[in-house]
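Visitor: could you work out the structure for the sequence below:
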Amino acid sequence: MKLSNSWLREWVNPQLSAQELADQITMAGLEVDGVEAVAGTFSGVVVGEILSAEQHPDADKLRVCKVAGHPDGEMQVVCGAPNARAGIKIPFALVGAKLPGDFKIKKAKLRGVESFGMLCAQTELELGDDSDGIWELPADAPTGTDLRDYLQLDDVAIEVDLTPNRSDCLGVAGVAREVGVLNRCPVKGPEIEPLAAKIDDSVAVTLAAGDACPRYVGRVIRNIDITASTPLWMAERLRRSGLRSIDPVVDVTNYVLLELGQPMHAFDLNKLSGGIKVRMAEAGEELTLLDGQEVKLKADTLVIADDKQPLAMAGIMGGLDSAVTESTRDIFLESAFFSPVAIAGKARSYGLHTDSSHRFERGVDYRLQEKAVERATQLLVEIVGGEPGPVHLRELTEVMPAERHITLRRARVSQGLGINLADDEIVDILTRLGLEKIEQDADGWTFLVPSFRFDIAIESDLLEELARVYGYNRIPSESMTAELSIEPRRESLLSQRALEETLLARGYSEAITFSFIDRDSSALFDPAAEPVALQNPISADLSVMRTSLIPGLCKALQYNLNRQQGRVRLFETGLRFVPAEGRELQQEPMLAGLAYGPRYAENWTGGKDWVDFYDVKADVEAVLARLGTQGEFRFEAGQHPALHPGQCARILRGDVEVGFVGTLHPQVQKQLDLPKSAYVFELSLDALGEARVPAFTPLSKFPEVRRDLALLVDADVPAASLLDCAVEAAGETLTDLKIFDVYQGKGIDFNRKSVAMGLTFQHPSRTLNDDEINAAVEAVIGQLKQKYNASLR
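Guide: Reported below is the predicted structural model:
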């Protein structure tokens, strides 16, 4: 919203400079983007009058003019403008004048004829866009008067960047009301007296979409003179507000929009067929807009139509077929209230943004329409004449916005603002803002909200208004004080960063992928889960929330392979989103990893072996080792829909599954177009639990004894089960147990395998004897034989 300082001062005139006023408006919540001069910098330009214009003797396109306006009398000026003629008033730059761009006017001789000055176009003074000829001023412009004084060009334009909730200030009247409240100044706008109807003509109006347009005001004006010129003062105010002068009718509607904040439109009455009908568009209807653009209307678009066709997109832009032209003699003025919900977003859906849509989608005063029509009629009659008909109001009371009554409790003022305001000051501020006090009791007041304040709905809004008008800078700043006790951090809590550092040290790189994936990927990796669908996805490829981090890492792997990166190690920490029947969506923190390519980075000593299942299992064991409780975790053969059925392991802590590790299923690998196998793991960070707090254990001074056993067991017996059984049978003196050989082949039954394990015994306070060690070994052999039919090889 841009308006000139001089125009605002006609409504309210506080004793502040333009910059001080801009600062005050900004502090009140109406941010000022800039204060700039309304005209270029020039001097020595007066109102001149061409007394005569004769053809230059030696140039077809030049005229020799006698111009009045110089303090020393008539001056001769050579001019090349096609509209230079006797009798018109024009800007006359005298010799010595300075024009924008630091251009100085000097005495000159053009084709042998002396010229004492310059006759200026709008563009040469930076006062408009017309460069086709010299600027013709009104006939009553006083000859010889300084042009800056005549046009009041020592003015500035204030550009206010309003937040969407302050639509009431999208007009001079609204900004003036704010300035008046802030400075306790009277606000006095133009006197708008209703004009008596001279004719009885009117146009029937039907409101077929009452929720979108519950109020419509129209008026017929006949016998206007469209050839009349827009007054210079009005054209200048439009220009200073960023609008171009077009013709008197359009200029008046734009002027009322800027002055009162009510968008209006004028139809050529003789181009209407029957009455006006405000309705929703029929899908596929076409309309040619004022800018020449042809649009196909959507069914959710509100239109102004006659009995035959749509005439305008309601609240956005009028149509070309019913527009006012040079031949127009009779017009129909409309001024309506359109629901913000009905207009919001509609202009953008057609690639448009207009001054009308900007206001209507934020909310226009729903009691302003008659006043706007009367003001426009007043201006039109003064400029183009005409015979106005009666003001015709059509209103659907049942769907009009309801009156809003808000109770402000006295105690809430000090509680919400931190200051104590006197009762009189509270009432004074709110009533000056336009609210009406309708009730008062011991606890507070009840106010009626004015129709132009869409943003005031609850008690907190009134507190905001009090703080804003009272002055944010007047409210004292106080530091909050509170007693905070520092809770000690448990040593058993292992940071997520420590787990990440372990993987970084093992050659992995951290990846960050989207929390949402496409539905096909979700079904590929987790077909049993029904992912949560996004209501407004960015794209079809990002339409559901992930139930695992693995799909994102696989997509990152594809991205790297497509860019010739053949060795990939990635990990990611993040949330997965698991729907739970009858409960809220579970958001579980996870750690996932992926390995692909050669085991080692390329070097002259390393081999070219490919990474395998046990490499990734070792990486997972290294992560679990950071907890200091690796003995509590175990790996068991498992099943996962996205992993190879023979190369998948569940990771358990006790009886709780904390994750899995394995090779991608061949079908998944084929669908992802991966040349070789990829290995993945995923761990639940919550399920990992707490780490073991380090504790000192003294080293034994006594010797350790090792015994090796080679046992024959069935081929399908897991090695981990053998170890668990041996630990249980060996007793407390067993300090280390490891499998150092597994053999299947010649000399052993096809259904059996040989497992060789080393048992290390040590006592902390004495030397173990052979009988004790032999007894422990026999116990191990006996237990393994009983449970797994093991026999010594």
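
Visitor: can we go C-alpha only for contacts and neighbour counts from here?
Guide: Fine.

Visitor: element containing the residue sitting nearest the centre point of the chain?
Guide: Taking Cα atoms, centre = their mean as the criterion, P164 is the residue nearest the geometric centre of the chain, at 12.9 Å. If you go by DSSP states H and E, P164 is not part of any helix or strand.

Visitor: and the gap between it and K104?
Guide: P164 is 46 Å from K104, where distance means Cα to Cα, to the nearest Å.

Visitor: now the second one, please; I'll put the structures next to each other:
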Amino acid sequence: MKIPFSWLKEQVALTSTPAQIADDLVRLGHEVEGVELPRAGVSGVRVGQITSKAPHPDADKLSLLKVDIGEAAPLDIVCGASNMGEGDKIPVATIGTSLPNGLKIKKGKIRGETSCGMCCSETELGLADESAGLLILPADAPVGVEVGEFLQMEEAVFDLSITPNRGDCMNTRGIARDLAADANLPLMGVAPCTAEIDAAVSAPAVSVTAETDCPAYMARRIEGVKLADSPAWMQAGLIMAGMRPVNGIVDVLNYVMLYLGQPMHAFDADKLSGEINIRSAEDGEAFKALDGRELKLNAGDLVVADQGSVIALAGIMGSEDSGVSDGTVNIVLESAFFRPARVSETRRTYAMVSEASMRFERGVDPEMVATGMQQATKIITDLFGGVVGEITVCGNTSGINAGKQMHCSVSGIEKRLGITLPEEVDDVLRRMGFGILRHADKLEVVIPPFRHDVSIPEDMSEEYARVIGFDAIPEILPALATTAPAKPDRSIHDAVAGGFLQVVTYAFISEKEQRLFVPEDGCDIRLQNPISDAMSVMRRTAWAGLLNVAKHNLNRQQPGVSIAEQGRLYKNTEQGHDENNILAWLMSGEIEADQWHSSARSADFFDLKGAVEAWLAKRGLTGRFIADDSIQGLQAGQSAKILIGREEAGRIGKVDGDIAAAFDIDIPVFVADINLDVLHAGKKAKFSPLAEFPGVERDLVFLMEKAAFVRDAGADAIVQTVKKAGGKLLMDARVFDLYEGKGVAEGMVSVGVRFTLQDPARTLTQEDSDAASSAIIAAMDKRFGVSLRG
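Guide: Have a look, this model is predicted:
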């Protein structure tokens, strides 16, 4: 928010410099992003009068001017403009002046003629983006005076970042109130103004159905308005305040809003039909906003409507059909107090931010509802004429946020801040509108109605802190009880060390995405006021977020994606909300680029399986991957559950092709996740000396039914059986071959198992090898009913 310094000085007699005011604002808790100095930017530019004009002897488009700037002798200036003549008064940048566009004026020669300055256009003065020639000043402009002073350019403009809790300071009066209280200066009252009522102008018919969301509403009809552009002084002020002039009526309402903090709206009275009603919208009701968007409203949205349609989304934006245009003659002014929470909910639903909504959702000053109406009426009739009707009033502003009291202790605030509270600080807060009464250690506070953000003792601690100054609070850490340091969680770090990039996605996803990987079982945690439909439920799967990240990267010509995320999943249970800490991986696309020695290779199931196994190995854990075709969202035949001991700890597999396509991904995608909360402590690595005696490696090839291998066995089950039967001498076992085809009966599959035996204390004999082989053959026959391939 931008505030011209002149506006502040109209409300409080400030004598400090802009730099000092900026420091005061920061101390009072208002972030100052910058201070613009428009007048300083044209320092050295003076009012000059052309005393003679002659053509340049060597250039058809240049003129030789003699310009009087109030010095002993006129200046010789070479000028390329053509819209000036003798006697005109123009801005003249003297030698040494630096203009807003960065140009520094120096004495020089142009086509052989000396030029001792520069005649300026509006563009060079920073007053416009483009101009057709020099800026011709009024005839009464005093020669030699600084142009910035004559044009009443702002001495300074403060660019403020108002914190969300200080809605009362989103206007000039709120900031002036804080500065006046801090400097012990009087705050100028708002000049009372009452428009002359014409009995021939009827008062608008208004009713309020949604009284909770709209406790006060005022409307007034003004007829015979001759709409024109707002005056130059108002447009200049609005531009300095960061707003674009629109038309006379809108500019007046914006000016009052920036000055007093009360947003208002004007309707074209001739476009309204019947009574105005402030009510809740019907589900699916149509609304075409001023910005051109066409909405289908939800039941409960607060709207302003006439007998035919919705004419405004209350506190946010008016309708296109009822808005003021160049042809408007009769208007209805609206000034109201809308419940902040309702405006905020509706604004988030439709992502429709406006200057009005930013103020209404933070809470406006109830006293300004009527004051703003009177001020706007007076300015409109003074500028554009018209006759005024009575104000229709619904509700009462006197009871809004009024009479709130709080009790706290002085010692409690002092303990929180670490400083004593001198009683003179109470006087500052009283000037800010608070009612402060001390009784020894007790503090009784009456909260002003415009301070919607103050309700608990901690809020008063902040008020005292900003008046005293945050710099005065000692930099001493509070005493804390000694606790054992938490063991660092390196889950995501180890995943990153394995070649994955860490990502962080939202904990909110769409219900549609949730259903891709989680069945509808009534356990979703739904947001009551989601930012959008795409963020309506708390996630129960991390895969949807990872797929969105993969889509984003693949669409930007990334050949492959390997990402991981550590986060939480959320679920409703009979005992309440449940959260699980998980680590999730995603692999898709190239993992090896084209090289001179090999071609590019894309990720497959076993790449991700290997990454998960390596991650588990760092924790001293071994995972068993058991085929499971029932995992929702994963492709049958390429999905498995991950067991750690007897506990199911995670899942892994290839994303179903249709689901990947729903994310606009047309290549295979592999995902996995591990529930970190169910992992037990792994075995600590121990050093074992290298064996001095050689090992023995043996191969066994079994013949088994293919259906049985797929259904009951699988590589993991076979390896576990071999390891269990091999005894203490068995060091390693793996499936090294899987074959079907020529030489193997139809419906059968040949499975090759390779195992290694070793004893660190002796050389193994043939008998040792045969005994282990016999035990393994027997175990395979017992578990799977298979025999050696002949």
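
Visitor: one step back: corresponding residue for the residue nearest to the centre of the first structure in the second structure?
Guide: When the second structure is aligned by TM-score structural alignment, the residue opposite P164 of the first structure is P164.

Visitor: wouldn't its match be in contact with R362 here?
Guide: Yes - counting by Cα atoms under 8 Å, R362 is a contact partner of P164 of the second structure at 7.0 Å.

Visitor: could you look up the SS state of the closest residue to L333 of the second structure other than its chain neighbours?
Guide: Distance criterion Cα to Cα, 6 or more residues apart in numbering; nearest residue to L333 of the second structure, sequence neighbours excluded, is A266 at 4.6 Å. Using DSSP: H, G, I helix; E, B strand; the rest coil, the structure places A266 of the second structure in strand.

Visitor: dump the residue contacts of A266 of the second structure.
Guide: Each residue near A266 of the second structure by Cα atoms under 8 Å, 6 or more residues apart in numbering is listed here: 249-250, 323-324, 331-334.

Visitor: state the number of residues packed around Q744 of the first structure.
Guide: 15 (other Cα atoms under 10 Å).

Visitor: an error on my part: the question was meant for V449 of the first structure.
Guide: Look at V449 of the first structure: counted by other Cα under 10 Å, it has 23 neighbours.

Visitor: which residues touch it?
Guide: Each residue near V449 of the first structure by Cα under 8 Å, 6+ apart is listed here: 403-406, 434-436, 456.

Visitor: just the buried ones among those, please.
Guide: Listed as buried from the contacts of V449 of the first structure are 405-406, 434-436, 456; burial here means 16 or more other Cα atoms under 10 Å.

Visitor: A498 of the first structure sits in which helix or strand?
Guide: For A498 of the first structure, the host element (DSSP H and E) is helix 496-505.

Visitor: residues contacting that helix, please?
Guide: The contact list for helix 496-505 of the first structure (Cα under 8 Å, 6+ apart) reads 509-510, 571, 619, 622-623, 626.

Visitor: buried ones among those residues?
Guide: 509, 571, 619, 622-623.

Visitor: closest to L759 of the first structure among those residues?
Guide: Nearest to L759 of the first structure among those: A622, at 23.2 Å, using Cα to Cα.

Visitor: now name the helix or strand holding that closest one.
Guide: Assigned by DSSP H and E, A622 of the first structure belongs to helix 613-625.

Visitor: and E20 of the first structure, by the same measure?
Guide: Applying DSSP H and E as the criterion places E20 of the first structure in helix 18-27.
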